[in-house]
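Q: one predicted model, sequence on top.
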Amino acid sequence: MKLIMNSLKKSIHLAMILAFALSFIMFCFPTVAMADTCTNPGNPVPNPTVPFDGRMIHVENGKFDVDTQVRCLNKPKVIRAAIVSLYPATATGSIDQIVITGPNGKREFGCTPRKVVQGTDLIAACGGPAVLEAGDVRYQAQGSGFGEEPVKLGITFSSEFKQ
């Protein structure tokens, strides 16, 4: 009986040491900290579920050039529609280039020259959904041919296909 009690005490003591060691490891190396993929998490995309959404830019002298620099996208996002809004609605022009670069400089979406009018879906025009990985994201776009009158251009992103 005494032998069983000594074995039981040793087993409990060993289990306590193991539990303490595991707790210490989990405390020192939290998995949440390892999952952070952004170099600058303090510079998030304004709405991580709809990156760059609703930003109106002023097209001057018929041209524009947009570069968001690096932003932090907190979670992956699939964009199935990118609808062009123009003011005035009768304006037309060309999107000369769109490049969305993701973590590690990997190009996640791109598009070459496309004529645009009010309601153009850039995702459909450029060949399919944009799959953006969580982490550092950079959006760049250039356009031309919008005429001499001032024009405002915006793009609304959606995870749903255009109706």
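A: Everything's here; your move.

Q: only C-alpha atoms for contact and neighbour calcs from this point on.
A: Noted.

Q: and the closest residue to His58 other than its chain neighbours, how many neighbours does it have?
A: In this structure, His58 finds its nearest non-sequential neighbour in Lys152, 4.7 Å apart by C-alpha to C-alpha, 6 or more residues apart in numbering. When neighbours are defined as other C-alpha atoms under 10 Å, Lys152 has 17 of them.

Q: show me what the helix or strand hosting Asp96 is packed up against.
A: Using DSSP states H and E, Asp96 sits in strand 93-101. If you count contacts as 3 or more C-alpha pairs under 8 Å, 6 or more residues apart in numbering; DSSP states H and E, strand 93-101 packs onto strand 107-111, strand 114-116, strand 135-144.

Q: please compare the first structure with the one that follows:
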Amino acid sequence: MKKYSALLLTLALLGCGEAPQAIKNITASEIQAVDPAISGVELHQQTDGRMRIDIQYQDDPATGGGVEWNSIATTNAQLAKLILTHPNASKLNIFFNSPANKNAQWAQIRLDKDKLSPDWQQVTYHQLFAQSEPIASSIETSNWLCTYYTSYESSRPSGQMPPFCNA
């Protein structure tokens, strides 16, 4: 499922296949149609009139370790480039839930378009991850995040290893 979802998102970014190239209207159904792994979408109007989009993403950890956060970084960048390019989109929260574990949330990532660099659409997925706010839901997934940061220096927030990784 993970490989299939990544392929669909990649095709959407390249303009191939049936997936949309970018979100034209911010609706739950249009966003949910982007990827079969999206199990739910909530739209929240912010005080400035723009929208915060919360996405429930079905994704079981495959092997553990940094590879899981690398997969999250890829999904984060792909969804951000499809959704946050819309002028009415403000924030994107992606919740990663494990169907094999009663849909327990094992990770979350937040993006605030106002805090992204002006060139955010051109940066690598690791560099965009560095501008995101990843949240591990357990000590184990936090350790996986540290492994990811060790492997991909450009993904580190402000280029630094987070303090919780040095503990």
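A: That came through, no problem. Note that the structure is predicted; figures quoted are calculated from it, not measured.

Q: TM-score for the pair, please.
A: Comparison of the two superposed chains (TM-score structural alignment, normalised by the length of the first structure) gives a TM-score of 0.35, and 93 aligned residues with a C-alpha RMSD of 4.7 Å.

Q: tell me which of the helices and strands packed on strand 93-101 of the first structure is the most buried.
A: strand 135-144 (a mean of 21; mean count of other C-alpha atoms under 10 Å).

Q: which residues in the first structure form helices?
A: In the first structure, helices defined by DSSP state H lie at 2-28, 31-34, 122-125, listed in chain order.

Q: make JSON lines out of these and add mean neighbour count and distance to Gln97 of the first structure.
A: Formatted as JSON lines, those follow (neighbours: other C-alpha atoms under 10 Å; distance: least, C-alpha to C-alpha, whole Å):
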{"stretch": "helix 2-28", "mean neighbour count": "11", "distance to Gln97 of the first structure": "46"}
{"stretch": "helix 31-34", "mean neighbour count": "8", "distance to Gln97 of the first structure": "35"}
{"stretch": "helix 122-125", "mean neighbour count": "19", "distance to Gln97 of the first structure": "11"}
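
Q: redo the ones you listed as TSV? Include distance to Ile83 of the first structure.
A: As requested, these are arranged in TSV below (distance: least, C-alpha to C-alpha, whole Å):
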stretch	distance to Ile83 of the first structure
helix 2-28	46
helix 31-34	35
helix 122-125	6
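
Q: quick one: which of the helices and strands packed on strand 93-101 of the first structure is nearest Cys28 of the first structure?
A: Of all these, strand 135-144 sits nearest to Cys28 of the first structure, with 23.5 Å by C-alpha to C-alpha.

Q: what helices or strands is the closest one leaning on?
A: On a contact count with 3+ C-alpha pairs under 8 Å, 6+ apart, strand 135-144 of the first structure meets strand 64-67, strand 71-73, strand 93-101.

Q: report the angle between that strand and strand 93-101.
A: 160 degrees (axes from the mean of the first three to the mean of the last three C-alpha atoms, to 10 degrees).

Q: between strand 135-144 of the first structure and strand 107-111, how big is the angle?
A: On the basis of the same axes, to 10 degrees, strand 135-144 of the first structure is oriented at 20 degrees to strand 107-111.
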